[in-house]
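S.K.: Below: sequence and its predicted model.
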Amino acid sequence: MSLTIPADILPRNERYGSASNYILTLKKTGDHPLISETERTLVLSAENMELIYDYGTFTHSTALTRVYRVRVSTGGAALDLACKFGYSTEKLAALRNEAGHYLGNLKELQGKHVPVFFGLYEGKGGFQETLDLACLITIYSGEPVTSYNEELSPQVVQNIADAYQAIHRAGIWTNNYHEYNSLMDDNGKITVIDFDDASLHDCHATYRPVYNAPRPPIEDLGKCPELHRLCDFFEVWLPSFIVVNRHFIDLPITVEEIVDLAEGWKGYPLSGEEARAQGKAALDKIRDDWIRRGCEVPEKWWQYESQAED
């Protein structure tokens, strides 16, 4: 079982000789029920390949990763695939790592929170065919949530948090939780991708990230730093602190309480007027964020408004 790829998808500095294509051999096979009976010999061509992700440069092929969306028919089945290519020994090792996770800890999450794994193909190409080539194939699962050019809805944010928590509970630390690794299909289903740098993980988080819920206590957040950071990144929890003059201040608090705190700051001192102005601006930003998220805000935080009117 093999994968035939056109030579012109290699980095420009690796395109030598007269070869028009290269043949990679299937090394690891997915066995999800959706593709268990699917033929694994595929032929790709420029006509059925659409570049959807390009990382790296043409002059540094070891840093290059490309992902193509490929629509093919094999064995009477029409397939919509995501083909992730690596062009170096380093990337070959990374894609082997990713395939291992799909066949290991992530196996039960395929088709739910991670893509259905189709297979990993390996071979040689480039000058005198000395360049390591690898292609990891999964079922196409949608576009990055950032592609929709709109603010993520509360339900989408919750679905992202649930997907990552399921991955953590399966024993995987992703090392990569950016928006472009969270895909969404036409039905709003979230699928997390990109596990080539992932590692095994014994997650001790005891909380479920819930949109608009208060941030868990710091002792709970410390049990899983990645889950904590990704919830901050995707703004799962209600904002629970402000930053004034490089000082982190927990909420709830009033402007006058911020002014009182500022009197004790030594490293970056503020006058009472400066502390009041910066505190007001920080609380205004938090209030706008709470309103945007559809939450009621504690009125006492903004008592300075009535004071200003007196």
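M.R.: Nice, I can see it. All values reported here derive from a predicted model rather than from experimental measurement.

S.K.: alpha carbons only for contacts and neighbour counts from here, please
M.R.: Noted.

S.K.: how close does Val210 sit to His168?
M.R.: 16 Å (Cα to Cα, to the nearest Å).

S.K.: typed the wrong thing, it's Thr29
M.R.: 24 Å.

S.K.: So for those two, which sits in the more crowded spot?
M.R.: His168 (23 against 16; other Cα atoms under 10 Å).

S.K.: then this one, side by side with the first:
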Amino acid sequence: MPTLRIHIAPTRDYHTTVHYTLSQTGPQDAAGSGDSSSQLEFSSCAELGSANSEVYRGILSKTDGSEQEVVCKIMKGDTMPLEAEADLYSTELKDLQGTDVPRFFGLFTGVIKAYRTRIACILLEYCGPTMGGYFDDYDMATRLVALTSRVVLTLNPMLTGLNRGKIIEAFVRIHNAGVQHNDIETYHVILDQSDSENLKVRIIDFDNAEKHTCTRKMEIRPYGFAPWRGDFMCWELYDLALDTDFWTPTWFSFMGFTVSVFETCDPKSLAEYVAPYFTLWPRDVLEKKAQELLQEFRDKYRDRAEFLDYPFDGFTDSDGSDSDGQSEGEESGEESGETASESDLEDGSNSEGTSSADEPGVTEPQDESAVTEVH
């Protein structure tokens, strides 16, 4: 049975070099030593993290003299989460190693005799630094370049023809393989942008993951308006698409109310919607606040206008120069001052003559109270 000698250089927790000797428990010879009685050696060169486990970057030396840069993840005491993670790498995630998750080189276990404490570690391919921070810390252009190539992700588990180097697509394949991550954060995503034509993504840290049969019922359409959570039927992928702005929000908050973007496309209607609850506020003040909110929404998602059936130029240009409430196309033909979005709202249709209820993934509330009750 292969053994692993671990040498952890002095860190903030260790003042001298620490040594452990562990035995490989599975899968046998994943590190490619070629000898079931061989001894592998890991020497750390940097500490990558220490929360529920200790994570080190270092060099794995094999008996044939070859070396490889790897990550050693160590857990002491209750090692079951790490052993469960190793099991996922060996089973459900086996076919995704080297593409969507790092290559897995084995689980090693032992006992710290002085403390009678169980210790376990896994060795993984080192793929580079994680994204870090939060998805909102990255500007919209960076997030969208990294997240989508304007494709449609279907329920096809093979995902043929799609770029394998995208975050959303990687998580879709992980779900198709039967695993739910349960801890999606930027620091669990490694994004290699050295090749702009073939972005490489690795998802890491599966110690909170579980086996999962994905029940999602809808396609994930880049830039499209977010569907109802209950219609989508997979909370993890749903939240990921929202958190990364892969979808366009179907709702926004105004004066404490959550309002559908399809019910109030112009400032006057939005102000009228909340006016009964703000009787002391002058109507022009409410309309000004409504205009600011709608303009912010339009400016933020204007680059998606070609993908969305929504009046992005409903009442003003992005620089606010169109103060009379008309778009450039209306100035020459209409004198009433009524905007396209106001007219659409009155007759219950959008700019192409279809009801907002016909929008993909959108279901209108049955009555006004269904919205006003949401705070």
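M.R.: Perfect, thanks for sending it. Not measured: the values here are computed from a predicted model.

S.K.: TM-score of the superposition?
M.R.: Here the TM-score for the pair of chains, by TM-score structural alignment, normalised by the length of the first structure, is 0.79; 289 aligned residues with a Cα RMSD of 3.3 Å.

S.K.: Helices of the second structure, residue ranges please.
M.R.: For the second structure, the helices defined by DSSP state H occupy 80-90, 140-147, 167-177, 229-232, 235-243, 267-274, 283-301, 328-331, 340-347, 369-372.

S.K.: and of the ones you listed, who's closest to Tyr126 of the second structure?
M.R.: Each of the helices of the second structure has some distance to Tyr126 of the second structure by Cα to Cα; the shortest is helix 80-90, at 14.9 Å.

S.K.: Tell me the residues of the first structure aligned with that closest one.
M.R.: Using TM-score structural alignment, helix 80-90 of the second structure lines up with residues 93-103 of the first structure.

S.K.: what's the answer for stretch 169-188 of the second structure, then?
M.R.: Counting by TM-score structural alignment, stretch 169-188 of the second structure sits on residues 162-181 of the first structure.

S.K.: residues in contact with the matching stretch?
M.R.: Applying Cα atoms under 8 Å, 6 or more residues apart in numbering, the external contacts of stretch 162-181 of the first structure come out as 105-106, 109, 113, 144-146, 190-195, 197-203, 208-209, 226-227, 230.

S.K.: what about the residue nearest to Leu64 of the first structure when sequence neighbours are not counted, neighbour count?
M.R.: Beyond its immediate neighbours in the sequence, the residue positioned closest to Leu64 of the first structure (Cα to Cα, 6 or more residues apart in numbering) is Gly56, lying 4.3 Å away. By other Cα under 10 Å, the residues close to Gly56 of the first structure number 12.

S.K.: residues contacting Gly56 of the first structure?
M.R.: 63-65.

S.K.: which of those are buried?
M.R.: 64-65 (16 or more other Cα atoms under 10 Å).

S.K.: out of the contacts of Gly56 of the first structure, who's nearest Ile249 of the first structure?
M.R.: Nearest to Ile249 of the first structure among the contacts of Gly56 of the first structure, with distances taken as Cα to Cα, is Ala63, at 40.8 Å.

S.K.: Pull the contacting residues for that closest one.
M.R.: 55-57, 91.

S.K.: what do you get for Lys288 of the second structure?
M.R.: Neighbours of Lys288 of the second structure in contact, by Cα under 8 Å, 6+ apart: Pro267.

S.K.: now for it: what does it line up with in the first structure?
M.R.: Checking TM-score structural alignment: Lys288 of the second structure goes with Ala277.

S.K.: Tell me how far the alignment partner in the first structure of Val145 of the second structure lies from Gly30 of the first structure.
M.R.: Per TM-score structural alignment, the equivalent position to Val145 of the second structure in the first structure is Gln155. Counting by Cα to Cα, the gap from Gln155 of the first structure to Gly30 of the first structure is 31 Å.
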